[in-house]
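A.B. asks: Sharing a sequence plus its predicted fold:
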Amino acid sequence: MKTSVSQFLSKTKFFSKVAGVVVGLAFSQQALASWHLDPLHSELHFVTVKNTAVTEVHSFRTIDGMINNQGVAVVDIDLASVNTHIEIRDERIKDMLFNVVNYPEASLSAQVDLKVLNGMKVGEIKTVPLTVDLSLHDHQQKIDTKVSVTALSDGAFQVNTLQPIIINTAQFELTDGVKALQDVAKLDSIATSIPVTAQFVFQPE
């Protein structure tokens, strides 16, 4: 039996509605997507230079963060988790530089374009300009940088700094703390410009 024109149009409208709902749900899920920082695969390092020529790389053991469904990315850094591979130096930095009793955390925040993330295929890499707000010791500074974003499997992303971000201790009133560390360690100098690099992996919620 031949399908009538009215039946054909009816079916066409039905499938169009179903397709519209499916597409709508897909975009809705993308819009509502959020990610959490994977601490096991994320790293934050900083470099110090003492006595002009001695360079050392340090890190933080504990960082946490997320990207919410509005594209707001936040990474919190536990300053008490500083790791310089020398215990007495860790304690001095926590007490004399960071003053972790009063300032336990630093934070990074940025606005991320979700269209960029949602449009990437697994293995694809993009260079993304980013303005990062760094909050440290009750001071905030905006930092313009570029990061490399790699789409991983299962909706995850890896974000890497493309070049070190230079933190000036004077902008956060940490210069006195640096001088105190220099004096207690009997050093000739400690550089007050600190290069920072990061690798963050975000897993979907």
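C.D. replies: Looks like it arrived, so ask away.
A.B. asks: switch to C-alpha atoms for all contacts and neighbour counts from now on
C.D. replies: Will do.
A.B. asks: how close does Ala185 sit to Asn83?
C.D. replies: Note on Ala185: its distance to Asn83, by Cα to Cα, to the nearest Å, is 17 Å.
A.B. asks: cool, Lys94 as well?
C.D. replies: 10 Å.
A.B. asks: what about Ala185 and Asn83, which has more around it?
C.D. replies: Asn83 (19 against 11; other Cα atoms under 10 Å).
A.B. asks: residues contacting the more buried one?
C.D. replies: Taking Cα atoms under 8 Å, 6 or more residues apart in numbering, we find Asn83 in contact with 58-61, 90.
A.B. asks: burial count for Leu117?
C.D. replies: There are 18 residues near Leu117, going by other Cα under 10 Å.
A.B. asks: structure B:
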Amino acid sequence: MSNVRKFLPNCLVALSVLSTAALADWKVDSEQSKVFFISTKNLNISEIHSFSRIDGQLSSDGQFSADISLSSVETGIDIRNQRMRDMLFKVDLFPKANISATLPKGIMSLAKGESMHTELPATLTLMGASKALNLDLIVSKTNDGKYMVSSAKPVLLGASELGLQDGVEALQKIAGLTSIGLTVPVTFNLVLN
């Protein structure tokens, strides 16, 4: 009986530590999170597009990683969505883009209701190519303990740096356009539960 008395409290302490560790991680809420990008065709016609499926997590030590499902691209036109999936992103070979970063301790220690403006390095991996980015962010911790991470200014991505130039040219040709811009501004709004 004395062994049981010793075992039970130790077991409860271990379970408590494990449950606290499990609760210390935040997951991207895909339904409330979006990544937006703007494309420009024929020199002066700009359109806003988005990705709607984002899976990711933030650990209590600030390690962040998110996968963006490239098949979730939404342009408002079904045939253009399909062409982007097949010709630009080649989702059969490269279904996801990944972004990773380490958030500073100040963000991880935000109190509920506080916000912070920060710049931090990140790495984007897309179609087998990696690019170092400098993200300008507004990070808030809501009153219910969620994190909200939004771009304070757009990130400019060049198609040629990420292996997308051939896909852009193929889209331009099939759509009969005079041009499609090779630099794309990207913004995002992520909610982490």
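C.D. replies: Structure received. As the structure is a prediction and not an experimental result, all values here were calculated from the model.
A.B. asks: what's the TM-score here?
C.D. replies: Once superposed, chain against chain, the TM-score is 0.86 (TM-score structural alignment, normalised by the length of the second structure); 177 aligned residues with a Cα RMSD of 2.0 Å.
A.B. asks: Looking at the contacts of Asn83 of the first structure, point me to the pair that's furthest apart.
C.D. replies: Largest separation among the contacts of Asn83 of the first structure by Cα to Cα: Arg61 and Asp90, giving 11.7 Å.
A.B. asks: Now the common contact residues for those two.
C.D. replies: Shared contacts of Arg61 of the first structure and Asp90, counting by Cα under 8 Å, 6+ apart, come down to 82-83.
A.B. asks: most residues in a single helix of the first structure, which one?
C.D. replies: If you go by DSSP state H, the first structure has its longest helix at helix 5-31.
A.B. asks: And the strands in the first structure?
C.D. replies: Ranges of strands within the first structure are 35-37, 43-50, 54-60, 63-67, 72-78, 82-83, 105-111, 125-136, 139-151, 157-161, 165-168, 193-204, based on DSSP state E.
A.B. asks: Determine which of those strands approaches Gly24 of the first structure most closely.
C.D. replies: strand 193-204 (19.8 Å).
A.B. asks: Thr102 of the second structure -> the first structure?
C.D. replies: In the first structure, Thr102 of the second structure lines up with Gln111, judged by TM-score structural alignment.
A.B. asks: again with Thr118 of the second structure
C.D. replies: Thr118 of the second structure maps onto Val128 in the first structure, with residues paired by TM-score structural alignment.
A.B. asks: I figured its match was touching Thr150, is that so?
C.D. replies: No: in this structure, Val128 of the first structure is not within contact of Thr150 by Cα atoms under 8 Å, at 10.5 Å.
A.B. asks: quick one, which of the two is more surrounded?
C.D. replies: Thr150 (21 against 15).
A.B. asks: do you know how far the aligned residue in the second structure for the more buried one is from Ser151 of the second structure?
C.D. replies: Superposed on the second structure with TM-score structural alignment, Thr150 of the first structure falls opposite Ser140. If you measure Ser140 of the second structure against Ser151 of the second structure using Cα to Cα, the figure is 12 Å.
A.B. asks: Check Ala22 of the second structure too.
C.D. replies: Ala22 of the second structure is 28 Å from Ser151 of the second structure, by Cα to Cα.
A.B. asks: What is the neighbour count of Pro164 of the first structure?
C.D. replies: 15.
A.B. asks: circling back: please indicate which of the contacts of Asn83 of the first structure are buried?
C.D. replies: Neighbour counting by 16 or more other Cα atoms under 10 Å classes 58-61, 90 among those as buried.
A.B. asks: would you turn those residues into JSON lines with distance to Ala106 of the first structure?
C.D. replies: Shown next, in JSON lines, are those (distance: Cα to Cα, whole Å):
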{"residue": "His58", "distance to Ala106 of the first structure": "16"}
{"residue": "Ser59", "distance to Ala106 of the first structure": "13"}
{"residue": "Phe60", "distance to Ala106 of the first structure": "11"}
{"residue": "Arg61", "distance to Ala106 of the first structure": "13"}
{"residue": "Asp90", "distance to Ala106 of the first structure": "16"}
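A.B. asks: Between these, which sits nearest Ile190 of the first structure?
C.D. replies: Closest to Ile190 of the first structure, out of all of these and judged by Cα to Cα, is His58, at 14.3 Å.
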